[in-house]
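Peer 1: no sequence on this one, just coordinates:
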C-alpha cells in the first residue's frame, strides 16, 4: 500500500479510521432514534447488503433498492432489488414499510427534479425516515478527500480527479473522470429542508463544523 493510499485508509476506510468511527456513532444515533428497530421492516434506498451485514443494528427485515446487482445468498432478513429509487416499480410503491433509510445517496441521483422524486418516494413508502447526506459547505469534499473540491469548475475537478491519489476509485480516463465528478451534487441545509419539510433536520459535526445533514421523521 502506498503512503497516500495508507493515508486514505487512515481517514476513511480502515476499521479504526475517522470515517469508521463516524459511521459507528451514526449507527448508534440511528438506533437511539428508533428503539424498536429490531421489530421494523426497513427499505433502504441506495444502500448495499454489505453495509447492513456489517452494521451493529439489525431490523426485522431490510429491503435494499440499488442500481447494482446484489450479491447472492443473502440471509432471510435481507432482500435486494435492482431498481431506480427515483422511479420505483409498482410492487415496491405498493408496499408499506415501517421506515425508509438512506445514507449518502440523494446527492448522487442527478439534479433537483430527481432529488424531488427521491424525496417523494421517501414520504410515500413510510411515515418514518432517516435520510443522511454530506453537507455541501464542509471544507473537505468527502467523496474525493480534497479541500474545496465541490467549489471548483468541472474542468478543474476532472483534471484533479485524474491525478489525486486519495479518491476511492482512481481513473486516468478524462471522460470517466468527468462522469464521476458530475455525478456528485452535494446539498445544502436549505435544500434538505425543502425536500423534507416535515422532518427534523439534524447535523453531524466534525471539529465543530457541520459534516453531514440528516432528515429524521419518527412518525
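Peer 2: Right, received. Where do you want to start? Predicted model, so just to flag it, every value in this text is computed and none were measured. Residues are numbered from 1 along each chain as shown.
Peer 1: C-alpha only now, for contacts and for neighbours.
Peer 2: Noted.
Peer 1: what's in contact with the top strand by length along the chain?
Peer 2: As assigned by DSSP state E, the longest strand anywhere in the chain is strand 209-218. For strand 209-218, the surrounding residues in contact (Cα atoms under 8 Å, 6 or more residues apart in numbering) are 33-34, 127-135, 137-138, 189, 192-193, 196, 198-205.
Peer 1: Among these, name the buried ones.
Peer 2: 34, 128-135, 137-138, 189, 192-193, 196, 199, 201, 203-204 (16 or more other Cα atoms under 10 Å).
Peer 1: Restricted to helices, list the contacts of strand 209-218.
Peer 2: 33, 189, 192, 193 (DSSP state H).
Peer 1: How many residues are close by the residue nearest to the third one when sequence neighbours are not counted?
Peer 2: Right, residue 192. Of all residues not flanking residue 192 in the chain, residue 215 sits nearest, at 7.1 Å (Cα to Cα, 6 or more residues apart in numbering). Number of residues near residue 215 (other Cα atoms under 10 Å) recorded here: 22.
Peer 1: same check, this time on residue 120
Peer 2: Going by other Cα under 10 Å, the residues that sit close to residue 120 add up to 14.
Peer 1: okay, now the one to match up with it:
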C-alpha cells in the first residue's frame, strides 16, 4: 500500500512538471533545455522526454558521473548547487532539483542554492519533502525530524538501517538533512508559486517559477 501511495504522488507530480515543460516549450517556441541539479536519468521516465532538447545532470560527487548509462538526451557534469558559476543569469530554460536542497547543509547553504537556482533558471521546479509531515522520509521514522538533534541521533537507534552505527556516524546522518517548512520554502523562493502535495498533512513542496509555472 505504501509503495502504491508513493507511486501515485510521483505520477501526479510528474504530470504537473510535464505541463510546465509543455507550456515553457510553447512560450519559447522550441524544445526545452534542462539543468537537473543532483539528478538521475531514471527520474525522467516518470515525466517523459517529449519537447526536451537536453537534460544536464549536475552532481557534486564525481562518482555519480559514470554511475548511469546516459542516452543522447543526457549529459553529466560535476558542480555545486550553491555556486553555479559556470552558468550565466537566466541561461537555463528550466532548472530542476528533486529532494536535493535539504541535503546541501544549513540555512546559509540552502539559501545559496535557492539564490543560484533562481538566478540561472528562466523557469524552475525545486521539490523538497515537507517538515510538517509526521514521518521523516529519509529514515522512515515518525516524528524524528521534530526532535532536537541529540534526541534525533538517539532515536535513530530504532532504525534497522542506521541503528547499529556508532554515535558519531548517527549524528553525521542526522546533521546532513534539514527539512524545510512551508514558510521557509516561501522565504527561499519568494517568486512564483509553491505546489503543496498533501496526504492529510503537507507531504512535499515544489517551488515553481517562470513561464509555464502558473
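Peer 2: Now that the structure is in, tell me what you want to look at. Being a predicted model, the structure only gives us computed values, none of them experimental.
Peer 1: if we can go back for a sec, which residue lines up with the residue nearest to residue 192 of the first structure in the second structure?
Peer 2: Taking TM-score structural alignment, the alignment pairs residue 215 of the first structure with residue 207 from the second structure.
Peer 1: what residue is smack in the middle of the first structure?
Peer 2: Note on the first structure: the residue nearest the mean C-alpha position is residue 104, at 1.5 Å, using Cα atoms, centre = their mean.
Peer 1: Which position in the second structure pairs with that residue?
Peer 2: Alignment note (TM-score structural alignment): residue 104 of the first structure maps to residue 99 of the second structure.
Peer 1: got it, and residue 204 of the first structure?
Peer 2: Per TM-score structural alignment, residue 204 of the first structure is aligned with residue 197.
Peer 1: For its match, give me its contacts.
Peer 2: 9, 203, 204, 205.
Peer 1: Quick check: the first one is in a helix.
Peer 2: Yes - the assignment for residue 9 of the second structure is a helix, going by DSSP: H, G, I helix; E, B strand; the rest coil.
Peer 1: so how many other residues sit close to it?
Peer 2: 17.
Peer 1: With the third one instead?
Peer 2: By other Cα under 10 Å, 24 other residues sit near residue 204 of the second structure.
Peer 1: Against residue 102 of the second structure, how distant is it?
Peer 2: With the distance defined as Cα to Cα, to the nearest Å, residue 204 of the second structure ends up 12 Å from residue 102 of the second structure.
Peer 1: Give me the common contacts of those two.
Peer 2: residue 128.
Peer 1: Can you show me the helices along the first structure?
Peer 2: Under DSSP H, the first structure gives helices at 3-8, 18-33, 49-54, 90-93, 111-125, 154-161, 174-182, 189-195.
Peer 1: how about those, which one is nearest residue 66 of the first structure?
Peer 2: helix 49-54 (9.8 Å; Cα to Cα).
Peer 1: what's next to that closest one, contact-wise?
Peer 2: With Cα under 8 Å, 6+ apart, helix 49-54 of the first structure has contacts from 58, 64, 70, 71, 74, 78, 80.
Peer 1: Just among those, which is most surrounded?
Peer 2: residue 64 (24 neighbours).
Peer 1: which residues sit in contact with that one?
Peer 2: 43, 44, 45, 46, 47, 48, 49, 78, 79, 80, 81 are the contacts of residue 64 of the first structure under Cα under 8 Å, 6+ apart.
Peer 1: Repeat that for residue 118 of the second structure.
Peer 2: Residue 118 of the second structure makes contacts with 124, 189, as judged by Cα under 8 Å, 6+ apart.
Peer 1: That one and residue 102 of the second structure: what is the separation?
Peer 2: Taking Cα to Cα, one finds residue 118 of the second structure at 17 Å from residue 102 of the second structure.
Peer 1: I'd say residue 128 of the first structure and residue 198 touch.
Peer 2: No - between residue 128 of the first structure and residue 198 there is no contact under Cα atoms under 8 Å: 10.7 Å.
Peer 1: Residue 143 of the first structure matches what in the second structure?
Peer 2: So, by TM-score structural alignment, residue 143 of the first structure is matched to residue 138.
Peer 1: can you tell me which residues contact its match?
Peer 2: Going by Cα under 8 Å, 6+ apart, the list of residues near residue 138 of the second structure is empty.
Peer 1: before we move on, what about the one 3 residues further on?
Peer 2: Residue 141 of the second structure is in contact with 135, 159, counting by Cα under 8 Å, 6+ apart.
Peer 1: do residue 219 of the first structure as well
Peer 2: 127, 128.
Peer 1: Include distance to residue 147 of the first structure when you put the helices of the first structure into a markdown table, please.
Peer 2: Formatted as a markdown table, those follow (distance: least, Cα to Cα, whole Å):
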| stretch | distance to residue 147 of the first structure |
| --- | --- |
| helix 3-8 | 14 |
| helix 18-33 | 16 |
| helix 49-54 | 27 |
| helix 90-93 | 39 |
| helix 111-125 | 23 |
| helix 154-161 | 11 |
| helix 174-182 | 15 |
| helix 189-195 | 19 |
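Peer 1: In strands only, show me the buried ones among the contacts of strand 209-218 of the first structure.
Peer 2: 128, 129, 130, 131, 132, 133, 134, 201, 203, 204.
Peer 1: and stretch 159-173 of the first structure, how far out from the chain's middle?
Peer 2: Its chain's C-alpha centre and that of stretch 159-173 of the first structure lie 21 Å apart, by Cα atoms, centre = their mean, to the nearest Å.
Peer 1: Need the residues that contact that stretch.
Peer 2: 4, 5, 7, 8, 143, 144, 145, 174, 177, 181.
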